[in-house]
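Asks: Predicted model, plus sequence, below.
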Amino acid sequence: MVMGTRQLESLVKERYRSGTLTIKDALQIFDRLLVAKSPAPSIISFNQLFTALTHMKNSNNHYATVFALFNRLTQPKIVSASPSTCTYCILISYCIRINQPRLGLVFLGRFIKGGQRAEPNIFNPLLKGLCSQNRISEAISIVLNKMPKLGCTPNVISYNTVLDGLCKEGEVSKAFNLFDRMLSGGIAPDVVTYNSLIDGLCKEGAISKAFSLFERMLSEGIVPNVITYSTLINGLCKEGDTEKAEDLLSYMISEGLQPDVVTYNTLVDGLCKKGQLGKAVEMLQSMVSKGHDPDVVTYTTIIDALCKEGETENAEELLCNMISRGTNPDVQTYSTLIDGLCKLDKLEKAKKLLNEMVSKGILLDTVTCTIIVDALCKKGEPDRAEKLLFDMIDQGATPNLITYTSVINGYSKLGCWKELIRVFKHMVDRGFLPDEVTYGSMMDSLCKQGQIKEAQKLLDLMVRGGIKPDVVSYRILLIGYANYGTIDDMMKILDRMQLNHVAPDLSTYTSVLKAYAKNKKVDQIMCVLTRMKQEGVKPDIVASAPILELLLEMGRHEDAKVVMDQTSGKTND
């Protein structure tokens, strides 16, 4: 059945309001509206189609279609409806939602070129997009220059958008300059204006100025909202003034405003950070008694504070209470409690909690698993840690460099270098490039096992991989040569350090001097001491004692005097 213009328009209106318009339907109706002539369709129907298309699921993927339809609508041969200000608003807003303010500027250019009367609502979405991309200076230029030039006076939304952008960037003084321009232009601020400025001041730590602005807001008859009070409460908590924050909460309630969960969470967090855990728990109980439902953030904040105080049993009890009240813990909640249990060496409880988390369908994450892996390794059970690492991979979680390094460190401390190499190879196979800490741990394990040549190969591999060995890596190798290798190779390592611009520290030189003293290599000792003097490293009594004992035993009193003078800081230039 052929449908007339008014029937098509009614169909668009009905499907638009019901939200049942598909992309296929929209394209078909658009084609039919485009050629309708008697009577010509209203631009309202086209705008409804554009609105539907730009708000559909996965609308980010439809931008080429949307822009093509707009181009068809604006073709010179089309005698149908012309794009209105509303059309451009829809398309500019869409460009901002898909994070394409550049395209929004293009549509703005088309709008201005079309000679239509500019209104603030055509600019406001664009201002929001520019601010979201930290292009604040462009947004300011539009408000102060482009809009007035086109005969368009920015409204309170225009100013609020840019003021908020400036405050979020920490440009509070510039925000107040713009605020003054806003007032001088006769634009009355609203609660949103003051909320942005108060938030900016609070983030700067200028809490007294924030309260002065709050008082000014009240004097002008602007009623604060929940956001205003929550922002000030957050600012007070960051300053550690939880007592005043509690007073403000009470005042807010007395003024007839009910705090939301964000307000309560802000204060709970502030109390926990101040060490006022008892008050935080009381706040939680107060929330419940007043009919406010604590969320996962509320519970997790208090669980974290309890764990930091070592009160893991109370934290476990709170977790059970949370679940019984219908609030589901998330991975952060479990991770927090697991970390607390691991720090108290309650590994079996931590592992049980991990299994509970998985059984609830919460996916294992890297942080949670790494916490238990590290705890097992510190307890001397790297084999169990390695098993957990592979279980983690089997369940779809991705270990990171820290996870692998924890297992490598665990095996390193036990001298299990074969197991260490196995984990190292697995790590590299999965595309993780070890850092100097991982290499250092492996080199230390190999050196303790007398595998000096293997440790040297690792150092070479480290360099080839683009990682510059630090002084700790070289010291590990030097100690390895001192204990198991050729003592003469130690000087070669020192030379290599110098060549690679790595300055040996006192600890490194002390290790070398002790090794030479033990092997009675006096000439090498004096050579190292000369090098230390040149580099401005003064030996301490720990380094000097075995050397002096050896020199006096061998009757080299002049050399002993040189060592004593160098240790005390005297010069013999």
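Replies: In hand now; what should we look at?
Asks: Every contact and neighbour count from this point should use C-alpha atoms.
Replies: OK.
Asks: so how many other residues sit close to Q498?
Replies: Other residues within reach of Q498 by the criterion other CA atoms under 10 Å amount to 12.
Asks: and what of G186?
Replies: Residue neighbour count, defined by other CA under 10 Å, stands at 9 for G186.
Asks: Report the central residue of this protein.
Replies: If you average the C-alpha coordinates of the chain and look for the closest C-alpha using CA atoms, centre = their mean, you land on V367, 13.9 Å from that point.
Asks: check contacts around that one.
Replies: Neighbouring residues of V367 by CA atoms under 8 Å, 6 or more residues apart in numbering: S335.
Asks: try 7 Å this time
Replies: Going by CA atoms under 7 Å, 6 or more residues apart in numbering, V367 touches no other residue.
Asks: Relative to E169, how far out is it?
Replies: When CA to CA, to the nearest Å is the yardstick, V367 and E169 sit 30 Å from each other.
Asks: coming back round to it: roughly how far apart are the residue nearest to the centre of the chain and K521?
Replies: Distance of V367 to K521, computed by CA to CA: 50 Å.
Asks: helix, strand or coil for the residue nearest to the centre of the chain?
Replies: Counting by DSSP: H, G, I helix; E, B strand; the rest coil, the backbone at V367 sits in helix.
Asks: Could you check how far it is from K352?
Replies: Here the distance between V367 and K352 works out to 17 Å (CA to CA).
Asks: any idea how far the helix or strand containing Y88 is from the chain center?
Replies: Assigned by DSSP states H and E, Y88 belongs to helix 85-97. Relative to the chain's own centre, helix 85-97 is displaced by 31 Å; criterion: CA atoms, centre = their mean, to the nearest Å.
Asks: Check which residues of it are buried.
Replies: Residues 87-97 are the ones in helix 85-97 that count as buried (16 or more other CA atoms under 10 Å).
Asks: try this one next to it:
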Amino acid sequence: MTRASLNTLNHGLVKSANFHGNFVSKLPFSSASSSSLQTIENSQSKPLINPLYNLLPETQNPNKIVDLISSSLKQNSSQLTLLKNDIKPLIPHLGSHEITRVLLRFQSDSFSASTFFNWVKNDLGIKPSSHNYCYIVHILTWSKNFPLAMELLCELIDFVKDCSNCEDVFESLVLCSKDCNFDPVVFDMLIKGYVRKGMVKEGIKTFRNVLEVGHLPSVITCNCLLNGLLRLNFIDQCWLVYEEMGRVGIHPNTHTFNILTNVFCKDGNADKVDEFLERMEEEGFDPDLVTYNTLISSYCRKGKLNDAFYLYRIMYRRGVVPDLVSYTALMSGLCKERRVREAHQLFHRMVHRGLDPDIVSYNTLISGYCKEGRMQESKYLMHEMIGNGISPDSFTCRVLVEGYAKQGRLVSALNLVVELRRFRVSVSSDIYDFLMVSLCHEDRPFAAKSLLERISQDGYLPKPDIYNELIQSFCRCNSVTDALLLKAEMLCKRIKVDLVAYKALICSSCRIGKAREAESLMEEMLKSDILPDPQICRELIQCYCKQSDMGKAESILSYFAKEFQIFDTKSYNILVRTYTESGDMDKLMGLQDRMMKLGFAPNSLTCKYVINGLLKAKRLNNHKLLGSQMQ
């Protein structure tokens, strides 16, 4: 672009930029040469013009800092490293104004300009201003160094976003364009930069600003903006951008229509697709493979299989050959409707037409068979897949293992894992987690522990949750010794034992009558700063009541109330019921007085136990009286 054409564009920008408010009155576009560098208004520091500075040596004269840097750059960019030490006293004087002057001296040498910019930013640790960024972006864009220009433009977007002055990047780029070589493609890059950063609203604003100053973004830029809007589900804005493209004369391409087809599908307007396809053809574009695949996938997701297969047949008539994506989408739709046999037939048709199935198409069928509980067919497909040189992925393994588990065939699932390992298929840790948890839930902790020992040799590290499941399962099976060994293993591996594990161990110990061991575990738990809960209190009291150690049971209840503010009525009622069963009402009344002082309040069940106790005591007294009279 010539200087004359740039000036013409600049005048056009000023004329049509009335939307900028106060910014418009400051636009300095003119036919003046860009050599008038002293008129730059956007510097953070004013030029130093004190004549007394000229009495100093060059390396100490702030007025010479731009010349010194420029001279070093012209000699060799590596000279900047040496220059840093020579001009150390002058570095505080290297402000935004001076950085801009150096950049403009090298606007036709983008390599030197970017070397200097990086030196300032990285070696000197000076934070460039937004205008410094604008100048280097303009220089790089003019030199067609688009990757680096985009990288710095994204840095500028982040820089402005983090500032509190609400500066507009577009306005800054327009303002700085008067002093340097300028290519309007920078505005396209700005829109793409906003989309890349997920700032799509800013991208739309810039798109409209660019149109207002008379520049037409490329259709590629518009497609990028449409894609960004689609990803964020801004459906209405997609149509507004498309309408604006038509209004200003930006001609869409096939990619534009494919994006809009996705918009149709997301918007739920698949019924209007025929109308849209007609409009597409009127614009001179025939629907391509991407268009059809997008529509077929959408119809299949919504359960409109008749419409999907209609499009599948239309593709052949229009000379568009379905690919793996087309067939896989149709198979997935059939599997969702539990028509796996038809999906498998379509799979064979696909292979017959020369398409090699991939991992996705195999997984679609395997998943469909697993959901129907047809594990034999699923496993056959897995073997076929391996035979064709396609290694099962984590999805394949997970679906098959869960399929066997749903049928209660965990042994088959374990055998499958062994088989997969033999085929050198990597089995993910979450599958092992699933198997061990499933075994534990079936109260088969020894099988789970055996599996853990085998896979630990391959580097598998169980999470604390897996240890908890194992400990709980061992405790449910009253295998407390094995559970304690697991706890010791956790401590050796520096895995913190939590309340879940301690509670399982304590409750299990109480159930088998090992109250002292349970108390010891609770003491260990308290030393680890883990507080007990009401269930632990309940189990301990019940254990001591079974052993007829009522004094210990009462002391446990008092201890939990005083130390942890746990007033568990169920625990209290266990004591009450034990006393009433013995018919010792004097001790029961004494217990009630002591517990009420602690803060326990009897409930309806407590009253029921007391009444039953009184009736039982009365029967015992009557029995004793009758016995004495008979004597």
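Replies: Received, thanks. Note that the structure is predicted; figures quoted are calculated from it, not measured.
Asks: how about K387 of the first structure, what's its partner in the second structure?
Replies: With TM-score structural alignment as the matching criterion, the partner of K387 of the first structure in the second structure is S450.
Asks: E489 of the second structure versus its match, what's the distance?
Replies: Shown here: S450 of the second structure relative to E489 of the second structure, a distance of 15 Å by CA to CA.
Asks: okay, and stretch 312-328 of the second structure goes to which residues in the first structure?
Replies: Mapped onto the first structure using TM-score structural alignment, stretch 312-328 of the second structure spans residues 249-265.
Asks: residues touching the counterpart of H292 of the first structure in the second structure, list them.
Replies: With TM-score structural alignment defining the correspondence, H292 of the first structure maps onto L355 in the second structure. Contacts for L355 of the second structure (CA under 7 Å, 6+ apart) come out as L324.
Asks: can you give me the helices for the stretch 201-350 of the first structure?
Replies: According to DSSP state H, counting those that start in this stretch, the stretch 201-350 of the first structure carries its helices in the segments 207-219, 226-238, 242-254, 261-273, 277-289, 296-308, 312-324, 331-343, 347-359.
Asks: The third one vs helix 261-273, what angle?
Replies: Just to be clear, that refers to helix 242-254 of the first structure. With axes from the mean of the first three to the mean of the last three CA atoms, to 10 degrees defining the directions, helix 242-254 of the first structure sits at 160 degrees from helix 261-273.
Asks: What residues sit buried inside stretch 261-278 of the second structure?
Replies: Taking 16+ other CA under 10 Å as the basis for neighbour counts, the residues of stretch 261-278 of the second structure that come out buried are 261-265, 270, 276-277.
Asks: can you put those in TSV and add distance to K161 of the second structure?
Replies: What follows is these, written out as TSV (distance: CA to CA, whole Å):
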residue	distance to K161 of the second structure
T261	33
N262	31
V263	29
F264	33
C265	34
A270	38
F276	39
L277	41
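Asks: Rebuild the helices of the stretch 201-350 of the first structure as JSON lines, extending it with distance to P434 of the first structure.
Replies: As requested, the helices of the stretch 201-350 of the first structure are exported to JSON lines (distance: least, CA to CA, whole Å):
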{"stretch": "helix 207-219", "distance to P434 of the first structure": "46"}
{"stretch": "helix 226-238", "distance to P434 of the first structure": "38"}
{"stretch": "helix 242-254", "distance to P434 of the first structure": "45"}
{"stretch": "helix 261-273", "distance to P434 of the first structure": "36"}
{"stretch": "helix 277-289", "distance to P434 of the first structure": "41"}
{"stretch": "helix 296-308", "distance to P434 of the first structure": "31"}
{"stretch": "helix 312-324", "distance to P434 of the first structure": "34"}
{"stretch": "helix 331-343", "distance to P434 of the first structure": "25"}
{"stretch": "helix 347-359", "distance to P434 of the first structure": "27"}
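Asks: residue contacts, the nearest residue to N314 of the first structure once chain neighbours are set aside?
Replies: Counting by CA to CA, 6 or more residues apart in numbering, the nearest residue to N314 of the first structure once its immediate chain neighbours are dropped is L306, at 7.0 Å. Under the criterion of CA under 7 Å, 6+ apart, the contact partners of L306 of the first structure comprise 312, 314-315.
Asks: same for the host helix or strand of H97 of the second structure, what does it pack against?
Replies: H97 of the second structure is part of helix 96-105, with elements assigned from DSSP H and E. Counting contacts by 3 or more CA pairs under 7 Å, 6 or more residues apart in numbering; DSSP states H and E, helix 96-105 of the second structure packs against helix 65-75, helix 130-142.
Asks: tell me the most buried of these?
Replies: The densest packing among these, expressed as mean neighbour count by mean count of other CA atoms under 10 Å, is seen in helix 130-142 with a mean of 25.
Asks: What separation do you get for the counterpart of E377 of the second structure in the first structure and S18 of the first structure?
Replies: Under the alignment (TM-score structural alignment), E377 of the second structure maps onto N314 of the first structure. For N314 of the first structure, the distance to S18 of the first structure (CA to CA) stands at 50 Å.
Asks: Which residue ranges of the stretch 51-200 of the first structure form helices?
Replies: Secondary structure of the stretch 51-200 of the first structure, counting by DSSP H, counting those that start in this stretch: helices at 63-73, 85-97, 101-113, 120-132, 136-141, 147-149, 156-168, 172-184, 191-203.
Asks: could those helices be laid out in JSON lines, adding distance to L446 of the first structure?
Replies: Formatted as JSON lines, the entries for the helices of the stretch 51-200 of the first structure read as follows, by distance: least, CA to CA, whole Å:
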{"stretch": "helix 63-73", "distance to L446 of the first structure": "59"}
{"stretch": "helix 85-97", "distance to L446 of the first structure": "56"}
{"stretch": "helix 101-113", "distance to L446 of the first structure": "56"}
{"stretch": "helix 120-132", "distance to L446 of the first structure": "52"}
{"stretch": "helix 136-141", "distance to L446 of the first structure": "56"}
{"stretch": "helix 147-149", "distance to L446 of the first structure": "70"}
{"stretch": "helix 156-168", "distance to L446 of the first structure": "51"}
{"stretch": "helix 172-184", "distance to L446 of the first structure": "56"}
{"stretch": "helix 191-203", "distance to L446 of the first structure": "50"}
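Asks: closest one to Y484 of the first structure among these?
Replies: Set against Y484 of the first structure and scored by CA to CA, the helices of the stretch 51-200 of the first structure come closest in helix 191-203, at 57.5 Å.
Asks: mind listing what's buried in the helix or strand that contains E454 of the first structure?
Replies: Taking DSSP H and E as the definition, one finds E454 of the first structure inside helix 452-464. Buried residues in helix 452-464 of the first structure, counting neighbours by 16+ other CA under 10 Å, are found at 452-453, 455-456, 458-459, 462.
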